[in-house]
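Q: Kindly generate the corresponding structure for this input.
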Amino acid sequence: MRPDDWHLTDEPREFREWAGGFLGSRPALHTVLLTVLDALCSRGRHLYSDEVPLFGVARGEGGRVGAAFLHTPPFPLHVSPVGGEGAEALVARLAGVGHRLGGVSGEHAAAAGLAAAWQRRTGAGVRLVQRQRLYALGELSVPEPSPEGRARVAGTGDRALLMRWYDAFKEAVGQSAGQGAGPWADARIAQGGVTLWETAEGEVVSMAGVTPASAGQVRVAPVYTPERLRGRGYAGAVTAQVSRAAVAGGAAHVLLFTDLANPTSNALYQRIGYRTVTDFAVWGFGD
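A: Predicted coordinates for the structure are as follows:
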């Protein structure tokens, strides 16, 4: 593959025209590309920062798209599964236009290949930041015993709580970048995209969000329970409920990511009925 086989644009709608069919052909593997692209198309390309994003597709014979990426600074570039030649060509293409990267994420082999290609090309140090596992819902199994209380969809009266918990979630996972808590809460409330678990006494104790449907897939994110309330089954109960609602809403694929360094969450989601799709990784680049 040659560097010029990678076609670049900074317009999300043009990227969707190029890559929409390719991304929709494997919606589980392309879940991040699909959901981020939809958000940018509906809410503007500066959703995550003032920096201009970059998108690209690799075209083969007949103009057929075989790989794709998006880069929304300050996040790492996210790439679809791509072989070694494709990774080398992408790095050469990006270097040729002077595009800088702080890291890469994607399916584990693709991310590792691109990180290695970037290191060879630039001499930059690379480090593995996080190993993730992508799960897809099989047969839903509600965890037993279920905690007392009920699930409900978050509304406008929950906005302040959602903002606090969104910031707390980002701090817990070490994520400082991204959209602000207010815009995130407003978008999720408008979508009906956050489910809360409320005790019999009316205390809200856990939340599980879900992305808007795209190409038949939705992704559960984020799941958050305040530290003082963990270990009581709230996260499992609210995740099971939001998963059931996604299936009832017509989702063909209900997905979620876990940090492989967290055995508790990995075991929990498997008990609910989530099954491994594949592993992903996040690599950071240094000087």
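Q: Please count neighbours and contacts with C-alpha atoms only from this point.
A: Fine.
Q: Which stretches in the stretch 101-250 of the chain count as helices?
A: For the stretch 101-250 of the chain, applying DSSP state H, counting those that start in this stretch gives helices covering 108-122, 159-172, 181-191, 234-248.
Q: Which among the ones you listed is found nearest to Leu128?
A: helix 108-122 (8.6 Å; C-alpha to C-alpha).
Q: picking up where we left off before, CSV for the helices of the stretch 101-250 of the chain, including distance to Ala87 and mean neighbour count?
A: Output for these, formatted as CSV (distance: least, C-alpha to C-alpha, whole Å; neighbours: other C-alpha atoms under 10 Å):
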stretch, distance to Ala87, mean neighbour count
helix 108-122, 5, 20
helix 159-172, 30, 16
helix 181-191, 33, 17
helix 234-248, 35, 22
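Q: Using TSV, please lay out those together with distance to Asp4.
A: Converted to TSV, the helices of the stretch 101-250 of the chain look like this (distance: least, C-alpha to C-alpha, whole Å):
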stretch	distance to Asp4
helix 108-122	17
helix 159-172	37
helix 181-191	37
helix 234-248	40
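Q: For Pro145, find the nearest of those helices.
A: Proximity to Pro145 (C-alpha to C-alpha) singles out helix 234-248 among these, at 9.5 Å.
Q: One more, so I can put them side by side:
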Amino acid sequence: MTAQLRSASWHFTDDVDEHLDRGGDFLRSRPDLHTVHLTVTAQLRLRGPRAYGDDPPFFGLLTRGDGGVAAALLHTPPYALNVTRLTAAEAEALAVRLLALGHPVSGICADAATAEAFVAEWTRRTGAPGKPRELQRLYRLAELTPPDPAPEGRARMAASSDRDLLIRWYDGFVADAGLHGGRDAAGWADFRLSYGGATLWETADGTPVSMAGLTLAVAGQVRVGPVYTPPELRGRGYAGAVTAEVSRSALAAGAAEVLLFTDLANPTSNGLYQRIGYRAVADWALYEFGAVS
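A: This next block holds a predicted model:
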């Protein structure tokens, strides 16, 4: 173990304000790589500690000997552990600390190298196999290129009268993505409606056919998602049109970085987002830990 790693240590808390007071500058230093951490903690501040599930959130900061922050950890059970970039040695040290604390870890989501290093160490120490659930790519908007030709219709911000539709479509997105967790669709819809965080594409007769969400702006970044079109309406360009529109509106509102994640197993969505101007930043991996055999 290097002297630098020996002088570093993890500090944990369940207080989001304490976590951001100490680690906010580090998180804001790379808003793109830390987008999930920034947006989730912002929602926890606004909506309270049960925003993502019944269990309280758990936060961690890896600090160097000089007091500077080297990495951050976020856990909102039942979702996977979310960690910023770690070296292999730092991932090992984190696994050791979490095991010593008895903190349960059902999975990890991080950049691919960090996730792989943590999974290898966790499996070695616990016997629980790490199973890859999803490989993702983080994209940043470079130069917006709206679809040409655009599909018929127009975009509009979702209103309170669209609440039931947003709930159904959020449930549809979760089912399609194979997600599971503690966040209810009604809570998601209400929060997005509270700040204009959902946009619909509707046909000329006013029928909604697709939606794209947008997170709150934090540290100059916003993230597009979820993007959802009902199965029977796919392949008509609606998703590209509504994504381009929320991207345009985010830029117009002053966002410095517009980001989104895609599932690397879906070539259609990856191709779509690149055509409208998104460029790759980093690859992410989500692993789940199975039962010890």
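Q: Report the TM-score for the pair.
A: Scored against TM-score structural alignment, normalised by the length of the first structure, the superposed chains reach a TM-score of 0.98; 287 aligned residues with a C-alpha RMSD of 1.1 Å.
Q: quick revisit: Trp197 of the first structure: which of the helices of the stretch 101-250 of the first structure is closest?
A: Taking the helices of the stretch 101-250 of the first structure one by one with C-alpha to C-alpha, helix 234-248 is closest: 5.6 Å.
Q: Read off where the helix or strand where Glu17 of the first structure lies ends up in the second structure.
A: Assigned by DSSP states H and E, Glu17 of the first structure belongs to helix 12-25. Taken onto the second structure by TM-score structural alignment, helix 12-25 of the first structure occupies residues 16-29 there.
Q: For the matching stretch, what is the distance to the chain centroid?
A: 17 Å (C-alpha atoms, centre = their mean, to the nearest Å).
Q: Show me the residue sitting in the middle of the second structure in space.
A: Val36 (4.2 Å; C-alpha atoms, centre = their mean).
Q: now whichever strand or helix holds that one against helix 16-29, angle please.
A: Here Val36 of the second structure is covered by helix 35-47, with elements defined by DSSP H and E. Interaxial angle, helix 35-47 of the second structure versus helix 16-29 (axes from the mean of the first three to the mean of the last three C-alpha atoms, to 10 degrees): 150 degrees.
Q: packing partners for helix 35-47 of the second structure?
A: Packed against helix 35-47 of the second structure by the contact rule (3 or more C-alpha pairs under 8 Å, 6 or more residues apart in numbering; DSSP states H and E) you find helix 16-29, strand 221-228.
Q: Please name whichever of those is nearest to Trp122 of the second structure.
A: helix 16-29 (24.5 Å).
Q: Per the alignment, name the residue of the second structure opposite Val247 of the first structure.
A: The alignment partner of Val247 of the first structure in the second structure, by TM-score structural alignment, is Leu251.
Q: can you check Phe69 of the first structure too?
A: Aligned counterpart of Phe69 of the first structure in the second structure: Leu73 (TM-score structural alignment).
Q: mean distance, the helix holding Glu17 of the first structure to its aligned residues in the second structure?
A: Compared with the second structure after fitting, helix 12-25 of the first structure has a mean deviation of 0.7 Å; criterion: mean C-alpha distance after the TM-score superposition for the first structure.
Q: Against Asn82 of the second structure, how distant is the match of Phe69 of the first structure?
A: 6 Å (C-alpha to C-alpha, to the nearest Å).
Q: one step back: deepest in the core, which of the helices and strands packed on helix 35-47 of the second structure is it.
A: Burial of these is given as mean neighbour count (mean count of other C-alpha atoms under 10 Å); strand 221-228 ranks first at a mean of 23.
Q: that older thread, could the helices and strands packed on helix 35-47 of the second structure go into a markdown table alongside distance to Ala256 of the second structure?
A: Output for these, formatted as a markdown table (distance: least, C-alpha to C-alpha, whole Å):
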| stretch | distance to Ala256 of the second structure |
| --- | --- |
| helix 16-29 | 12 |
| strand 221-228 | 6 |
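Q: about what we covered before: how many residues are close by the match of Phe69 of the first structure?
A: For Leu73 of the second structure, the neighbour count with other C-alpha atoms under 10 Å is 21.
Q: Quick check: which element contains it?
A: Assessed by DSSP H and E, Leu73 of the second structure sits inside strand 69-75.
Q: mean deviation of the very next helix or strand once past that strand from the first structure?
A: Sequence-wise, the next helix or strand downstream of strand 69-75 of the second structure (DSSP H and E) is strand 81-83. Compared with the first structure after fitting, strand 81-83 of the second structure deviates on average by 0.3 Å (mean C-alpha distance after the TM-score superposition for the first structure).
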